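Student: Quick one, what's the 3D model for this:
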Amino acid sequence: MSIKQVIESIELLSAANVDGAAVASLLRSRGLDDVTVTRVEENGLYTDFLACTVPGQNPDAPALGVVGRLGGVGARPAVTGLVSDADGAIVAVASALKLADMAATGDVLAGPVRIHTHICPHAATRPHHPVPMMKSPFAMRTMMSHEVHPRMAAILSVDTTRGNRFVNRRGVALTPVAKEGWLLRLPERMLDLMGWVSGELPMVLPLTTQDITPYENGLWHVNSIMQPAIVTPAPVVGVALTAQTTVPGCATGVTNAFDIDVATRFCIEVAKQFGQGQCDFYDAVEWAELQRRYGSLAHLQTVGTEA
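Tutor: Have a look, this model is predicted:
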């Protein structure tokens, strides 16, 4: 169980004065040495980008990336408290804490895990149908330059996804795999792992092509869960925290520790098997055949042709 680490993360990120330094201090106190905080400021606003690496037994093994996606953990001064949108950061911090605690008691994963997110307790909101969402203080591509690392061989992108009507059930859903403009099928092993950690049939969040294009093209997106895919050739799977009803990203009192625990345990189980070479994100033979038959779709990682 990771519920202890989830509750720790919720309590820490709920504070109005939380920043990247406070989170980094907690991670270092649990034995993680490779922790960095980068503050980015613009027009009087700032956010702290947090990055840490949990080492594996084989430092040369492909690294799994866990990206906690969000606009902000708070929308102060407009609202008071931890917002619904904070789930990505909570899962990222809780995953780092749990992996650190496992390593301290002898369970070191085969390969490294790189965990990135950002800490912003005063983000704005933006209009979005059917409910408003959180808005980061910075352009999405700027954020991705801090949240996606070139050494991430595959990425789990965790994001609150309650502001839509596509998965009308509370829990955790997975997206198809996004890679260089392509949407690929979810591996059976990932569906197995989600079923095992949740004890329920796995849910899949449907995506459209425009959901894996950059935010700066101005088109509608389900949310930012797939934005890591615009800056990397690595395969990306979204881990979406969902609800039966539509919930604004800026709503408070929404955070559900039990759903976040499921998402955290899923990330950890994928990390265990990915480092051992037992959880590929895509079929390399099928990928090569898709490229041969239909060519590259990497132009979907760009803004495309502007008017």
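Student: only C-alpha atoms for contact and neighbour calcs from this point on.
Tutor: Fine.
Student: Tell me where this structure has strands.
Tutor: With DSSP state E, the ranges of strands along the chain come out as 35-42, 45-54, 63-68, 113-119, 124-126, 133-135, 152-160, 171-179, 182-184, 203-204, 236-242.
Student: Out of those, flag the one nearest Asp107.
Tutor: strand 45-54 (11.9 Å; C-alpha to C-alpha).
Student: Report all helices and strands that the closest one contacts.
Tutor: helix 20-29, strand 35-42, helix 87-104, strand 113-119, helix 140-147 (3 or more C-alpha pairs under 8 Å, 6 or more residues apart in numbering; DSSP states H and E).
Student: one step back: please name whichever of the strands of the chain is nearest to Ser84.
Tutor: strand 152-160 (6.9 Å).
Student: now the closest one and strand 236-242, what's the angle there?
Tutor: Strand 152-160 runs at 20 degrees relative to strand 236-242, counting by axes from the mean of the first three to the mean of the last three C-alpha atoms, to 10 degrees.
Student: Going by neighbour count, which residues of strand 152-160 are buried?
Tutor: With burial defined by 16 or more other C-alpha atoms under 10 Å, the residues of strand 152-160 counted as buried are 152-160.
Student: Check stretch 21-38 too.
Tutor: 21, 23-24, 26-27, 30, 32, 35, 37.
Student: Report the two of the residues you listed separated the most.
Tutor: Arg30 and Val37 (16.5 Å).
Student: Figure out which of the strands of the chain is closest to Leu193.
Tutor: strand 171-179 (11.0 Å).
Student: list the helices and strands the closest one packs on?
Tutor: strand 182-184, strand 203-204, strand 236-242, helix 257-275.
Student: Tell me how far that strand lies from the chain's centre.
Tutor: The chain centroid and the centroid of strand 171-179 are separated by 11 Å under C-alpha atoms, centre = their mean, to the nearest Å.
Student: Output the helices and strands packed on strand 171-179 as TSV; include the columns distance to Leu290 and mean neighbour count.
Tutor: Output for the helices and strands packed on strand 171-179, formatted as TSV (distance: least, C-alpha to C-alpha, whole Å; neighbours: other C-alpha atoms under 10 Å):
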stretch	distance to Leu290	mean neighbour count
strand 182-184	9	20
strand 203-204	23	18
strand 236-242	17	28
helix 257-275	23	23
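Student: One more, so I can put them side by side:
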Amino acid sequence: MIDLLSSAYVTGEDVAAHLRSLGECRVEVTRLERDGACTDFLAIEIPGLDAQAPRLGIVGRLGGIGARPAVSGLVSDSDGAVVALAAAAKMLGMAQRGDAMPGAVHIHTHICPRAGTRPHHPVPMMRSPFPMREMMAHEVSPRMDAILSVDTTRGNRLVNHRGVALTPVAKEGWLLPIPDLLLDVMSWVSGELPVTLPLTTQDITPYENGLPHVNSIMQPAIATPAPVVGVALTAQATVPGCATGVTNAWDADVAMRFCIETAKLFGQRTLSFVNEEHWEQLQARYGSLAHLQGVGRELA
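Tutor: The predicted structure is shown next:
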């Protein structure tokens, strides 16, 4: 998948054709082009054995796979798409060998080889080709019962560790505990103790409010009532999202296997992202925080 995406000419249709050649799946490509910006959104459905099973969503979150013409090559920011699409390809191969997913899995991302960059502290980041709310309309589906949002998260000083980190669960404005089983799965696939990415309330609010965010990893949480967990590709040093030569195949493989193992457990109803009893208590005691999914009050 890294090789396929390492091209100035790759399109969503190219990726869709590759996935269709690997097995039975539904792939929709939606091209969005406006004011000189362009990207191809991919919506992939991997069939499951049980049509009634809960459906996991995997969102490959990124600004773009390339920042041409400013730089040539696959940028650090591409990891969200790399991992999500590699997971799709691997699950299709598993199904061909008799190991189909227990429940359907929905994988959404976008292919943009010519995205822009924007200033950000401590290092520059990639810029989404279209406003974030518009991006989320394509990347988040109401058919996703829970979501793993995979994103490069190297441009910060919060996680000084190279590998993969998990965020707390975000749901309707709340930050909730990471399920123990998700931490176990990360330990199993990485062979290491699990690492977590700290979040603030600002990080789960929309980009439109203009406040600082660690990055866009939690933006799917503004567009759905489903619980969202971020799967962050991290580094010991701060690395710009527009840097090339950064994508690490080992780390991407760990993230991909984590997504697949989570999809198995979620489809089997063995894993829940939210403790429903605790969720009901929070709602009864403190009320809804869903207003944090919107832009809030207009400032004078």
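Student: picking that back up, would JSON lines of the helices and strands packed on strand 171-179 of the first structure with distance to Glu289 of the first structure be doable?
Tutor: Converted to JSON lines, these look like this (distance: least, C-alpha to C-alpha, whole Å):
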{"stretch": "strand 182-184", "distance to Glu289 of the first structure": "13"}
{"stretch": "strand 203-204", "distance to Glu289 of the first structure": "25"}
{"stretch": "strand 236-242", "distance to Glu289 of the first structure": "19"}
{"stretch": "helix 257-275", "distance to Glu289 of the first structure": "23"}
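Student: Would you mind measuring from the counterpart of Arg127 of the second structure in the first structure to Arg126 of the first structure?
Tutor: Structural alignment places Arg127 of the second structure opposite Lys135 in the first structure (criterion: TM-score structural alignment). Applying C-alpha to C-alpha, to the nearest Å, the value for Lys135 of the first structure to Arg126 of the first structure is 6 Å.
Student: out of those two, which sits in the busier spot?
Tutor: Between Lys135 of the first structure and Arg126, counting by other C-alpha atoms under 10 Å, Lys135 is the more crowded of the two (21 against 12).
Student: How about the contacts made by that one?
Tutor: By C-alpha atoms under 8 Å, 6 or more residues apart in numbering, the contact set of Lys135 of the first structure is 71-72, 123-126.
Student: In those residues, find the pair that's most separated.
Tutor: Across the contacts of Lys135 of the first structure, no pair lies farther apart than Gly72 and Arg126, at 12.1 Å, counting by C-alpha to C-alpha.
Student: what touches both of the two?
Tutor: With C-alpha under 8 Å, 6+ apart as the test, Gly72 of the first structure and Arg126 both reach 134-135.
Student: ok, the contacts of Lys135 of the first structure in the second structure: which stay?
Tutor: Here is what carries over to the second structure from the contacts of Lys135 of the first structure, by both residues aligned by TM-score structural alignment, their matches' C-alpha atoms under 8 Å: 71-72, 123-126.
Student: Highest neighbour count among those?
Tutor: Gly71 (32 neighbours).
Student: and the gap between the alignment partner in the second structure of it and Pro220 of the second structure?
Tutor: Taking TM-score structural alignment, Gly71 of the first structure has Gly63 as its aligned residue in the second structure. Gly63 of the second structure is 14 Å from Pro220 of the second structure, where distance means C-alpha to C-alpha.
Student: Repeat that for Pro168 of the second structure.
Tutor: Pro168 of the second structure is 14 Å from Pro220 of the second structure, by C-alpha to C-alpha.
Student: who has more neighbours, those two?
Tutor: Taking neighbours as other C-alpha under 10 Å, Pro168 of the second structure and Pro220 compare with Pro220 leading, 32 against 21.
Student: can I assume that one is in contact with His138?
Tutor: No - Pro220 of the second structure is not in contact with His138 according to C-alpha atoms under 8 Å; the separation is 10.2 Å.
Student: any idea what Pro177 of the second structure aligns with in the first structure?
Tutor: That one, Pro177 of the second structure, aligns with Arg185 by TM-score structural alignment.
Student: okay, now its match: neighbour count?
Tutor: Neighbours of Arg185 of the first structure under the rule other C-alpha under 10 Å: 13.
Student: tell me the contacts of it?
Tutor: Applying C-alpha under 8 Å, 6+ apart to Arg185 of the first structure gives the contacts 176-177, 282.
Student: circling back: how about a markdown table for the buried residues of stretch 21-38 of the first structure, with distance to Asp259 of the first structure added?
Tutor: Formatted as a markdown table, the buried residues of stretch 21-38 of the first structure follow (distance: C-alpha to C-alpha, whole Å):
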| residue | distance to Asp259 of the first structure |
| --- | --- |
| Ala21 | 27 |
| Val23 | 21 |
| Ala24 | 24 |
| Leu26 | 23 |
| Leu27 | 22 |
| Arg30 | 24 |
| Leu32 | 25 |
| Val35 | 26 |
| Val37 | 27 |
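Student: Tell me the one among those residues nearest to Thr264 of the first structure.
Tutor: Nearest to Thr264 of the first structure among these is Leu27, at 15.9 Å by C-alpha to C-alpha.
Student: That closest one pairs with which position in the second structure?
Tutor: Leu27 of the first structure maps onto Leu19 in the second structure, by TM-score structural alignment.
Student: re the thing from before, the helices and strands packed on strand 171-179 of the first structure: which one's closest to Ala100 of the first structure?
Tutor: Distance to Ala100 of the first structure, taken as C-alpha to C-alpha, is lowest for helix 257-275 among those, at 11.3 Å.
Student: Tell me which other helices or strands the closest one touches.
Tutor: Using 3+ C-alpha pairs under 8 Å, 6+ apart: helix 257-275 of the first structure touches helix 3-13, strand 63-68, helix 87-104, strand 171-179, helix 188-198, strand 236-242.
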